[in-house]
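Colleague: no FASTA, just this:
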């Protein structure tokens, strides 16, 4: 199947694709009586709804109920685009509110399967105001500690995208789906259509993954399993994968941490989680740093653990913001967090400043400091200044033998002190950045692979 080809299915067809066979049970319809041709007296509105009902077999633009997905129960909200373009009206709002209320009463995650063109014009502002109603229900569900995982289909635009879609904790998108706030008929004539696609939303950090239709049930089931499974104890620091012996000098610690042969974040995540992990991508502010920060959830010994891992490059503002998003979500769901520190420091180019790197680091410091869920940190390579420290758990940080942590890179320290280049190595020693120095200073609790207190 082409990755750029959109596939449109009815609500019932989509239910058959996503829900485990025989598990879907619809919720009672809270539909109320309405004035002829709706609240605005829009001529022909009743006839339009009757034709939509005959064509689709549905009485509204959403089907709501409970079902299991790969064995995990959830509340499903399935849009029927064939019913007036999946638009939201007052009766739609009734059904959506009922779905969220049921989720909170029964402690179930909410899964909106969205395909909508926006609010229903024939109901005017009464239709648009349903977005506030949905946002309120979503916020209450978030406060209740229940996850919301959206699947955005073709098309997902307007207020449906800006509430049920983009407002979810995790957003999966179907290949080729049109996704964006502006629908195709209301965009500027010179707008680039490529910006309004599922792939573009992932690239911009506004969605987490594009998932092929045939893989959707498995992917959604894994997400639900990880975000609703049993809560585990604090994560233990992973075992060191690289050199076992400790460095003799500070400069040797730097050289070992910078070695291209040293194991990086992906190696640690592979060893610790295997393939039972999913990625959380993007900062929801228009940016992503997939090359510099790996975030997501994985399964370890039958329990979920969130992770945020630097990859050895200078961390971009979007990377810090994505880690903040990850930690706040894990904290709300009560899932422990593992962070892997490995960066020469925060990106310090002009573009990073324009993107608010200082504010992004501050937000991450705040998220780590405020987290109630336990956070465990392992320094696996370079620990470069505040860009590394922001990801480190106070009082629960460990180090590998081939890592270092420093207030500043030795070369920069020597330059600031106006020392000649030949004194860089001695400066590294004076900074006391070796793993064993960090233990002695009380900066880290212990060294992975060595005796622990």
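Modeller: That came through, no problem. Computed from a predicted structure; not experimentally measured. Numbers count the residues shown, from 1 in each chain.
Colleague: from here on, contacts and neighbour counts on C-alpha atoms
Modeller: Will do.
Colleague: mind checking how far the residue positioned nearest the centre of the chain is from residue 63?
Modeller: Centroid check for the chain by Cα atoms, centre = their mean gives residue 280 as the closest residue, at 3.5 Å. Residue 280 sits 28 Å away from residue 63, going by Cα to Cα, to the nearest Å.
Colleague: Repeat that for residue 437.
Modeller: In this structure, residue 437 and residue 63 are 61 Å apart, going by Cα to Cα.
Colleague: who has more neighbours, the two?
Modeller: Set residue 437 next to residue 63 and count neighbours by other Cα atoms under 10 Å: residue 63 wins out with 23 against 17.
Colleague: how near is residue 199 to residue 179?
Modeller: Counting by Cα to Cα, the gap from residue 199 to residue 179 is 9 Å.
Colleague: Over to residue 223?
Modeller: Applying Cα to Cα to residue 223 and residue 179 gives a distance of 21 Å.
Colleague: So for the two, which sits in the more crowded spot?
Modeller: A direct count of neighbours by other Cα under 10 Å for residue 223 and residue 179 places residue 179 higher, at 31 against 23.
Colleague: can you give me how far the strand or helix carrying the more buried one is from the chain middle?
Modeller: Assigned by DSSP states H and E, residue 179 falls within strand 179-180. Relative to the centre of its chain, strand 179-180 is centred 18 Å away, using Cα atoms, centre = their mean, to the nearest Å.
Colleague: So which elements touch the next helix or strand after it?
Modeller: Counting by DSSP H and E, the next helix or strand C-terminal to strand 179-180 is helix 198-203. Here helix 198-203 touches strand 179-180, strand 209-210, going by 3 or more Cα pairs under 8 Å, 6 or more residues apart in numbering; DSSP states H and E.
Colleague: Of all those strands, which one is nearest residue 173?
Modeller: Residue 173 lies closest to strand 209-210 among the helices and strands packed on helix 198-203, at 4.7 Å (Cα to Cα).
Colleague: Contacts for the closest one, please.
Modeller: Identification of contacts with strand 209-210 by Cα atoms under 8 Å, 6 or more residues apart in numbering yields 171, 172, 173, 174, 175, 198, 199, 202, 279, 281.
Colleague: One more to weigh against that first structure:
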């Protein structure tokens, strides 16, 4: 227990055990629905040493044996200095355990309590399928005593990590148990059957020409993704962020319950999709694939964001990644175009073989106005017809499988 012969370490351990009544900074238990790992910050700041790593390994091994999810309730200052590199190497041990758990198709939910800093945030916490943070908690790789500027900064909070796309949900302390219970139910209720096509919520008649199809899709009173998701699911919970510093509020991702089935969803809301949006959708579909959840995607975008910020953030690579994830997916993906289907930014989110469209939507290689600019024409309305972008045109061309009914 004192591999470096650190002066006074044995006495520190003894005092921590007397204060907490626990043998180590981590304990675990097997419940009916999950294996729960709990950190105690009172025990040497929730730090992780070799004995702590052994307990975490026990927990993951038990979860694997019983095919159970893991819930990690984290409160830690990081690695235990009194054990030097033997402590730091526990991060590799934890990473291996998390990777094996993912490979087995078992969920992992982490709850970041106050504080969650250091290597355990960067291994056990951030690697979970869904990351829940307690409001007001200090969360960050760098603790306050090792930062260049120790003054409080929102970046090192639960809310700051949520804004940066590394946390899915921020909840109050009293909401943690109910939130985790709902997540476990959603993450474990999948099957390999296509999600049902949602009913059309808007117009039920088809547009007479291409330009009217475009106008209906752009109408401000047309039902948007939130209305479709509310109508389709009994309840749902979001995931947020691309885990690379970005969030796109125009891409709604999460898992919902429809009857007894859990279905993952990625839904555009009518705005230009940013690189963070495409990466979040890719993350959602990968998660669904590992947990054997069918996927529903709702397409509604004028196209991918095409400003300089999007280029600097790698929009082309983000779209390519999503195309690849959809192409390789081993779970069924159902797509409904509910509004604008603008070029590759819309197609990237679409199922190659199971895409449907509503009567008040369109799908096009490019928006008619942009086609006119490229072709140096001023007859936008004529171009809209020539693009064959109406729902009935797309059905005739074989681009969509059907037109959704009300």
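Modeller: Alright, I've got the coordinates. On a predicted model such as this, the values are computed, not experimentally measured, just so you know.
Colleague: before we move on, back to that, so where in structure 2 does the strand holding residue 179 of structure 1 end up aligned?
Modeller: Residues 139-140 of structure 2 are where strand 179-180 of structure 1 aligns, with TM-score structural alignment as the criterion.
Colleague: one step back: let me have the helices and strands packed on helix 198-203 of structure 1 in a markdown table, adding distance to residue 293 of structure 1 as columns.
Modeller: Converted to a markdown table, those look like this (distance: least, Cα to Cα, whole Å):
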| stretch | distance to residue 293 of structure 1 |
| --- | --- |
| strand 179-180 | 25 |
| strand 209-210 | 16 |
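Colleague: Please report how far the equivalent of residue 153 of structure 2 over in structure 1 lies from residue 153 of structure 1.
Modeller: Using TM-score structural alignment, the partner of residue 153 of structure 2 in structure 1 is residue 193. Residue 193 of structure 1 sits 16 Å away from residue 153 of structure 1, going by Cα to Cα.
Colleague: Name the residue in these two with the higher neighbour count.
Modeller: Per other Cα under 10 Å, whichever of residue 193 of structure 1 and residue 153 has more neighbours is residue 153, with 28 against 12.
Colleague: list the contacts for residue 123 of structure 1?
Modeller: By Cα under 8 Å, 6+ apart, residue 123 of structure 1 lies in contact with 38, 39, 40, 42, 89, 90.
Colleague: 10 Å instead, please
Modeller: Shown in contact with residue 123 of structure 1 (Cα atoms under 10 Å, 6 or more residues apart in numbering): 37, 38, 39, 40, 41, 42, 45, 88, 89, 90.
Colleague: Likewise for residue 425 of structure 1?
Modeller: Neighbouring residues of residue 425 of structure 1 by Cα under 10 Å, 6+ apart: 249, 250, 251, 252, 254, 410, 411, 414.
Colleague: try residue 317 of structure 1
Modeller: Contacts here follow Cα under 10 Å, 6+ apart; on that basis residue 317 of structure 1 touches 283, 287-289, 346-348, 351-361, 387.
Colleague: how about 6 Å then?
Modeller: Residue 317 of structure 1 makes contacts with 357, 360, as judged by Cα atoms under 6 Å, 6 or more residues apart in numbering.
Colleague: Map it onto structure 2.
Modeller: Counting by TM-score structural alignment, residue 317 of structure 1 lines up with residue 275 in structure 2.
Colleague: Same question for residue 59 of structure 1.
Modeller: Mapped onto structure 2 by TM-score structural alignment, residue 59 of structure 1 lines up with residue 23.
Colleague: Can you classify that match by secondary structure?
Modeller: Secondary structure, DSSP: H, G, I helix; E, B strand; the rest coil: residue 23 of structure 2 is coil.
Colleague: Can you report how many residues neighbour the closest residue to it other than its chain neighbours?
Modeller: Spatially, and ignoring its direct neighbours in sequence, residue 23 of structure 2 is nearest to residue 17 (5.7 Å; Cα to Cα, 6 or more residues apart in numbering). Around residue 17 of structure 2 there are 17 other residues, counting by other Cα under 10 Å.
Colleague: counting contacts, what elements does the helix or strand where residue 68 of structure 1 lies pack onto?
Modeller: Take DSSP H and E as the rule and residue 68 of structure 1 turns out to sit in strand 62-69. Secondary-structure packing of strand 62-69 of structure 1 (3 or more Cα pairs under 6 Å, 6 or more residues apart in numbering; DSSP states H and E): strand 25-26, strand 72-79.
Colleague: Now do the corresponding residue of structure 2 for residue 286 of structure 1 against residue 200 of structure 2, distance only.
Modeller: Using TM-score structural alignment as the criterion, residue 286 of structure 1 maps onto residue 245 of structure 2. Distance, residue 245 of structure 2 to residue 200 of structure 2, by Cα to Cα: 35 Å.
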